[in-house]
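Asker: Here is the input, now give the coordinates:
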Amino acid sequence: MYKIIEKRMIVPNIHMMRVSAPAIAKKCLPGQFVIVMVDEKGERIPLSISDWNREEGIITIVFMEVGTSTRKLAKLKEGDELFALAGPLGSPSEISKFGTVLCIGGCYGIGTIYPISKALKEEGNKVITLLEARSSFLLYWEDKLRSVSDELLLLTRDGTSGISGHVPTAIKEIVQREKIDRVIVNGCTFLLMVASEATKPFGIKTIVSLNPIMIDGTGMCGVCRVSISGKTKFACVDGPDFDGHEVDWEILLMRRSAYLKEEVESIRYLECEEIF
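Answerer: Predicted structure coming up:
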């Protein structure tokens, strides 16, 4: 069992959880993830690691409450225990001295971009971090990310904080004012796709952390397969990081929606259980 040290909702539907997991905290690197099970019969949930403290043996995960399993996870409190926690899994993000790196995080990706921005800064890069949300009340960890960035930019679609508009517009403004050597994007599939499309005309290497449906997490089941430059890859072992210009986004989006009907039925059943 893995004890929850701290758990709180940091903005609506986005939760932060710190868990005692010494073996994982000792070895994890930026870009890696864990598989979480709330209880013995629970779904295996892949969640990227957002931070860690090797001395205290604690890892931090940031997740969005969207379905049955993440709702059950969100209901846990400080002092509760997770049934299972496996990791670190996946290949770490490539951390080198690229030059000027634009790191983009949206939704739960604001949390997961933090260790990447931090590692790139420590490697000697100029780090520009762009945080994206629908509105200012959905932004979080600004101070934390400002501390590991040369420049922190905020983008809200309703204009309540920072730049007003959408990520492609912001990317165009940034790359036109200075040379960007690499772009790294964490967040929902749509954000990864539009950011990759926006950087493609400029020829900037763009790395995205893919989040397909996943079960095993070690390359055995093949559920997380994605098409990269026409070749089948497994996000759990070949990724989760891939070149965004090589991803077949149509296939990825189609596969992610394959069980939408069952997911809706599951959350409705849970809601009925909660009422009655």
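Asker: When you work out contacts or count neighbours from here on, use the C-alpha atoms and nothing else.
Answerer: Fine.
Asker: how much space is there between the residue nearest in space to the middle of the chain and residue 26?
Answerer: Nearest to the mean C-alpha position of the chain, counting by CA atoms, centre = their mean, stands residue 109 at 3.8 Å. Note on residue 109: its distance to residue 26, by CA to CA, to the nearest Å, is 23 Å.
Asker: Following up with a second sequence; could you model it the same way so I can compare the two?
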Amino acid sequence: MYKIVRKEKLNPSIYLMDILAPLVAKSALPGQFIIVRNTEFGERIPLTVADTNPEAGTVTIVFQPVGASTLELAQFEEGEEVASFVGPLGRPSDLVTDDKEEVAKKKVVFIAGGVGTAPVYPQVKWMHEHGFDCDVIIGARNKDLIIMEDMMRAVAKNLYVCTDDGSYGFKGNVTQLLADLIENQHKEYNHAVVIGPMIMMKFACLATKKYDIPTIVSLNPIMVDGTGMCGACRVVVDGKVKFACVDGPEFDGHLVDFDQAMRRQAIYKTEEGRRKLAFQEGRTHHGGCGNCKEDK
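Answerer: Alright, predicted model coming up:
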């Protein structure tokens, strides 16, 4: 059992929790995720690690209740315990594992949309702690949906905030703000990390491709099981089938087939849709379960 030592409501629809999980806190790296189960027989919920405190033994998760399990998790209070908290899973961010001299040459901009601000934060924090400067763009529909602004401002060289309705910061979306920074403020970037809703990542990648900026995206939003067995996070990257949970969650954003992924995500939401995908995709439907040969 894993105790919830802190719970905070970041805005009307997003929660932050610190979970006591010392082993995970000591080993998790930016870009990785965990799987939490509320109860012994509960559904597996993959969530990106938003922060760690190895000294306190805590791992921070940030989530938006959208399904039954995350709605249930939002009802847990400080002092209560979740049944399991497994991780770290997935591959760490390339910025963390690449040669430090190469990272130092990068002029990095992080682009975060909505709850995607949470998985961006540990990467920006890591950059700051290792002496690397970076710019950060945070976007949301309105001011009330902006999260973790103060935390991000403490670790980013420059933080730029935008809202679709203009209620706070730059009026417009993240791609429009990026264009303004490059074209009007003469900012130069040679590396981008984009995390947020799939549609936002798609258009952000179209923008960075226009400016010839290599771009990494996190496909955590499409994960369900987190082990490659359910087939939910099957995605095509550079014409090859990949699974976000076991091959990622980070990929080259300019090579991801976002349209296919979003269509597939919509179909997967129904039981009949899942059966249809399993039939159509056959041996490539699962990513490591060992049962693909049984698909007909």
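Asker: Any idea what the TM-score is?
Answerer: Once superposed, chain against chain, the TM-score is 0.90 (TM-score structural alignment, normalised by the length of structure 1); 262 aligned residues with a CA RMSD of 1.5 Å.
Asker: can you give me the strands in the stretch 151-276 of structure 1?
Answerer: Under the criterion DSSP state E, counting those that start in this stretch, the stretch 151-276 of structure 1 carries strands at the ranges 151-156, 163-164, 182-186, 206-209, 225-228, 231-234, 241-243.
Asker: Between those, which one is closest to residue 129 of structure 1.
Answerer: strand 151-156 (4.9 Å; CA to CA).
Asker: buried set for that closest one?
Answerer: Residues 152, 153, 154, 155, 156 are the ones in strand 151-156 of structure 1 that count as buried (16 or more other CA atoms under 10 Å).
Asker: now stretch 10-22 of structure 2
Answerer: Neighbour count says stretch 10-22 of structure 2 has 10, 14, 15, 16, 17, 18, 19, 20, 21, 22 buried, by 16+ other CA under 10 Å.
Asker: Among those, which ones are in helices?
Answerer: Counting by DSSP state H, the part of the buried residues of stretch 10-22 of structure 2 found in helices is residue 22.
Asker: Can you lay out the buried residues of stretch 10-22 of structure 2 as a markdown table showing distance to residue 176 of structure 2?
Answerer: As requested, these are arranged in a markdown table below (distance: CA to CA, whole Å):
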| residue | distance to residue 176 of structure 2 |
| --- | --- |
| 10 | 25 |
| 14 | 25 |
| 15 | 28 |
| 16 | 29 |
| 17 | 32 |
| 18 | 34 |
| 19 | 37 |
| 20 | 40 |
| 21 | 40 |
| 22 | 41 |
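Asker: So which of the buried residues of stretch 10-22 of structure 2 is the closest to residue 51 of structure 2?
Answerer: Of these, the one sitting nearest to residue 51 of structure 2 (CA to CA) turns out to be residue 18, at 8.8 Å.
Asker: roughly how far apart are the alignment partner in structure 2 of residue 18 of structure 1 and residue 80 of structure 2?
Answerer: Aligned by TM-score structural alignment, residue 18 of structure 1 pairs with residue 18 of structure 2. Counting by CA to CA, the separation of residue 18 of structure 2 from residue 80 of structure 2 is 12 Å.
Asker: Touching both of these two, which residues are there?
Answerer: residue 4 (CA atoms under 8 Å, 6 or more residues apart in numbering).
Asker: My guess is the match of residue 18 of structure 1 contacts residue 49. True?
Answerer: No - applying CA atoms under 8 Å, one finds residue 18 of structure 2 not in contact with residue 49, separated by 10.4 Å.
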